[in-house]
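Chemist: Just a sequence and a predicted model for now, questions to come.
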Amino acid sequence: MDTNSHPMLPGASHDEAAEQLFVRDLKVWLTDEVEPYHREQALALDPGPGSNARVETLYERLHEDESFRAWAGLRRTAQEMLWTAIGESVGRQADGLEARGAEAPELGSVTLDPDFVVPEYLADRDVHMMPGGYAHEDGGLLQGAVMDRGGAVYMLGRNGGLMNDVRGHTLVSHLYARFSDLAPARVLELGCGIGASLVPVATAFPEAEVHGIDVGASMLRYGLARARHLGVAVHLRQGDAEAAPYPDESFDLIFSCVLLHETSPEAIARIMAESHRLLRPGGVVAHLEVPMRYEAMDLWGKIRGEMEYDYNNEPNWKAAISADYKAELVAAGFRDVETGYQAATAAPVKGAGGFSDTSQGVFRSWFVASARK
């Protein structure tokens, strides 16, 4: 099997692939060719570090410029075009994808909750502009397929190509770097989505019983079929990471990959506390997030953060990259707490290290907060 893909991944006709690549290239052009002009305009308008509400004031002033509004609007439009192109392509393949899911080997399980209530911060918006969002229920697995194919295009292939699994491998690399003695019997990913990060962790710990929890029924159905076709047994369950439906001290390893910036400021603290409740003594928690901290960002980076809020439906972006995760973990009761940056990798190796207090940049490293109970 091609290790850069998997049997459940939706394909694309010649025209569909051309459309998806056009959207990808449009997004790159808007970033690489057009954005530098607006960055220079922002620096020219900068009222200086001593002004009140510097970022917010400058952001408002930039919106007075018609060309800035056009660029920002095109960025949002390109994101909408991405999901439209992916959605139409996946919809064309609906019957085949459902059949492929049904043909998957009998490995693992999925448990859905017909009475599940989606957290308000996900129910009131389509995160990343994906129509229906993570929790959209289609009665099958198509929303998961949209997320899988769309995620690879959205990431421009920089997170492991069509497998979209570099974050999972990077999380494993971090565990090797910080907790080389870890041999978990039971593992849980909070906010597992389609399992793109869960499968690499399960592969790294083949003796472990591996679980994942997420809000989306379609995501979980697709994630199970995806893992089965990859020959990995995972047990997926619909639920909320703030109040996971598992008993106290059920796991030896709990982790998340880019979950926290999709939640809310209040949810972050509750997820830390829930991680502590679910871990056995001596267990490890590791939360991987985007590789940037608000206080270390330059002025333009902070303005781009405001744009994530307004133009990409990312309401918790600023709070997540501003949170003091070391303090949050200590407050939840953890010890041996560390935060820093893990070098991105698709091939984790024990003893390779790669964890430091210096970011190598987006897609070259990921921020990780980890600790023991």
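Modeler: That came in fine, so what should we check first? Values in this document were obtained by computation on a predicted structure and should not be read as measured data.
Chemist: all contacts plus neighbour counts: C-alpha atoms, from now on.
Modeler: OK.
Chemist: would you list every one of the strands in the stretch 201-350 of the chain?
Modeler: Using DSSP state E, counting those that start in this stretch, the strands of the stretch 201-350 of the chain run over residues 209-214, 235-238, 251-257, 279-289, 335-343.
Chemist: do the same with the stretch 1-150 of the chain
Modeler: Using DSSP E, counting those that start in this stretch, strands in the stretch 1-150 of the chain cover 109-111.
Chemist: burial measure for residue 272, as a count.
Modeler: Using other C-alpha atoms under 10 Å, residue 272 has 22 other residues around it.
Chemist: Can you give me the distance of it to residue 332?
Modeler: Distance, residue 272 to residue 332, by C-alpha to C-alpha, to the nearest Å: 6 Å.
Chemist: do the same with residue 247
Modeler: 17 Å.
Chemist: Which one's more surrounded, these two?
Modeler: Per other C-alpha under 10 Å, whichever of residue 247 and residue 332 has more neighbours is residue 332, with 19 against 10.
Chemist: Spatially nearest residue to the more buried one (excluding sequence neighbours)?
Modeler: Leaving aside its chain neighbours, residue 332 sits nearest to residue 273 (4.9 Å; criterion: C-alpha to C-alpha, 6 or more residues apart in numbering).
Chemist: Please report how far residue 142 lies from residue 86.
Modeler: For residue 142 relative to residue 86 (C-alpha to C-alpha), the value is 11 Å.
Chemist: again, but for residue 284
Modeler: Using C-alpha to C-alpha, residue 284 is found at 37 Å from residue 86.
Chemist: now swap in residue 29 and tell me
Modeler: 20 Å.
Chemist: go on, residue 214?
Modeler: 22 Å.
Chemist: what sits against the residue most central in space within the chain?
Modeler: Central residue of the chain (C-alpha atoms, centre = their mean): residue 258, 3.6 Å from the mean position. Contacts for residue 258 (C-alpha atoms under 8 Å, 6 or more residues apart in numbering) come out as 287-290.
Chemist: this is the comparison structure:
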Amino acid sequence: MSERRAQLDHPLIAVPSHDELAEQLFVRDLKLYVMTRIEPVQARIAAAEQKASAGANNTAAALRERMGQHESFSTWLSLKRESQRQLWSSVAASVERQAGDLEDLAAIEAPLGSVRTDPDFAVPDYIRRGDIHLMPGGNAHDDGSILQGAMMDRGGAVYMLGRNGGMLNDLRGQTAMAHVLTRFPDLNPARILDMGCGIGTSTVPAATCFPDAEVHGIDVGASMLRYAHARAEHLGAGVHFSQQSAEKTDFADGSFDLVFSCVMFHETSQAATMAIIAESRRLLRPGGVAVHLEVPLLHDNSDAWVELSGELEAQYNNEPNWRGALSADYRSLFEAAGFSSVETGYQATSPAARSGPFRYGPESEGVFRSWFVASGVA
């Protein structure tokens, strides 16, 4: 196993056997087929249905009822959900087979960073209500091991079809840091906080982009945080992870120079989004910067198919705040929390933050080519 691990982006990620890899690649290709071949057909059917019913009730609910009359629509939804279930099934079997090896690798001697979990931590309702992304056990599952984090790491690479930085899954974190360098080139943060850090795929880019900074990451899942700590150590990053809700942390006022998140809001709630932005403001020193990155699919609910697609994503992939996050007025939310110099727009995807591209503007460059980012100054 050591020879194969030497070829990976980091040694902690689960290494599939030949058969496990074949199954994971099949699931990846099935998901890609569902997304690129079947879904566009549904969009064309929806456009025809909307055109045929012009002047009538054209809400998302009405469109869903009409789409339900098409057999391909039900087939698409079934494949959409089942391919996601198969993803986690194939990854879980591989991770469980390697549980002992992974736990051994997670035992770090003389760590650069730290990890702090809380056995009495109260998991937010929007996390407990369903397994986000259909991952069995969800984001906060904890059995005392690192295995839930290991499953998210390998599963994330398959889920994103390699489009989020390959096995490092760090493209969004790199892009968030590229945004900092684009909008705030003179910022030299001494302390950085990653909210909703998960397994640290966005936290490590912050530590490598600003190597002199003290970097913290918080999330609700103890298993994910233990895995994140070990993963960061193997990547040479000294990060301090702690189990906390981004809505209310135990850090003092003005503790950080940079607070950021990557695709967190759509996994929370509308009330939580407002609380998190307000908490970001509380945690920043005067002149500090908040950067919150989300998926580049924002819309105004004026198109019934776009609205219906959001509802289906929330329902069939357990995304608790998908619709709320993708239709929120982030400028108003930031300003209400007390931020100034607020900007909302799209940051060009960056595989390495300090290499750019440093493009940020009002128009999306396309999914996976740019990410929506809202930022402001405390």
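Modeler: That came through, no problem. Because the structure is predicted, anything quoted here is derived from the model rather than measured.
Chemist: TM value for the aligned chains?
Modeler: Here the TM-score for the pair of chains, by TM-score structural alignment, normalised by the length of structure 1, is 0.96; 373 aligned residues with a C-alpha RMSD of 1.7 Å.
Chemist: hey, what's in contact with both of residue 272 and residue 332 of structure 1?
Modeler: Overlap between the contact sets of residue 272 of structure 1 and residue 332, as judged by C-alpha under 8 Å, 6+ apart, is nil.
Chemist: which part of structure 2 lines up with the helix of greatest length in structure 1?
Modeler: In structure 1, taking DSSP state H as the definition, the longest helix is helix 66-92. Under TM-score structural alignment, helix 66-92 of structure 1 corresponds to residues 71-97 of structure 2.
Chemist: Could you do stretch 7-23 of structure 1 as well?
Modeler: Mapping stretch 7-23 of structure 1 onto structure 2 (TM-score structural alignment) gives residues 11-27.
Chemist: measure the matching stretch end to end?
Modeler: Taking C-alpha to C-alpha, stretch 11-27 of structure 2 runs 23 Å from one end to the other.
Chemist: So what touches that stretch?
Modeler: With C-alpha under 8 Å, 6+ apart as the test, stretch 11-27 of structure 2 has contacts from 4-5, 83, 86-87, 90-91, 94-95, 98, 102, 105-106, 150, 153-154, 158, 230-231, 234.
Chemist: about what we covered before: and the strands of the stretch 201-350 of structure 1 as JSON lines, adding distance to residue 127 of structure 1?
Modeler: Output for the strands of the stretch 201-350 of structure 1, formatted as JSON lines (distance: least, C-alpha to C-alpha, whole Å):
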{"stretch": "strand 209-214", "distance to residue 127 of structure 1": "15"}
{"stretch": "strand 235-238", "distance to residue 127 of structure 1": "18"}
{"stretch": "strand 251-257", "distance to residue 127 of structure 1": "16"}
{"stretch": "strand 279-289", "distance to residue 127 of structure 1": "16"}
{"stretch": "strand 335-343", "distance to residue 127 of structure 1": "25"}
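Chemist: Any idea which of those strands gets closest to residue 167 of structure 1?
Modeler: strand 251-257 (6.7 Å; C-alpha to C-alpha).
Chemist: Other residues contacting the closest one?
Modeler: Counting by C-alpha under 8 Å, 6+ apart, 167-168, 171, 184-192, 197, 275, 278-280, 282-289 sit against strand 251-257 of structure 1.
Chemist: and what of stretch 68-81 of structure 2?
Modeler: Applying C-alpha under 8 Å, 6+ apart, the set of residues contacting stretch 68-81 of structure 2 from outside is 31, 34, 38-39, 42, 67, 316-317.
Chemist: now swap in stretch 282-299 of structure 1 and tell me
Modeler: The set of residues external to stretch 282-299 of structure 1 that reach it, using C-alpha under 8 Å, 6+ apart, is 55, 167, 171, 251-261, 275-276, 279, 302, 318, 321-322, 341, 359, 361-363, 365-373.
Chemist: can you tell me which of the residues you listed are in helices?
Modeler: Judged by DSSP H, the contacts of stretch 282-299 of structure 1 include 55, 167, 171, 275-276, 302, 318, 321-322 as members of helices.
Chemist: most neighbours, which of those residues?
Modeler: Within those, most neighbours by other C-alpha under 10 Å means residue 275, with 33 neighbours.
Chemist: Chain neighbours aside, what residue packs nearest to residue 123 of structure 2?
Modeler: The shortest distance from residue 123 of structure 2 to any non-neighbouring residue, by C-alpha to C-alpha, 6+ apart, is to residue 220 (6.4 Å).
Chemist: Which residues lie in contact with that neighbour in this structure?
Modeler: Taking C-alpha under 8 Å, 6+ apart, one finds 123, 139-140, 196, 243-245 in contact with residue 220 of structure 2.
Chemist: mind putting those in JSON lines, neighbour count and distance to residue 180 of structure 2 included?
Modeler: Below are the contacts of residue 220 of structure 2 laid out as JSON lines (neighbours: other C-alpha atoms under 10 Å; distance: C-alpha to C-alpha, whole Å):
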{"residue": "123", "neighbour count": "17", "distance to residue 180 of structure 2": "30"}
{"residue": "139", "neighbour count": "26", "distance to residue 180 of structure 2": "27"}
{"residue": "140", "neighbour count": "22", "distance to residue 180 of structure 2": "29"}
{"residue": "196", "neighbour count": "26", "distance to residue 180 of structure 2": "18"}
{"residue": "243", "neighbour count": "25", "distance to residue 180 of structure 2": "25"}
{"residue": "244", "neighbour count": "23", "distance to residue 180 of structure 2": "24"}
{"residue": "245", "neighbour count": "20", "distance to residue 180 of structure 2": "24"}
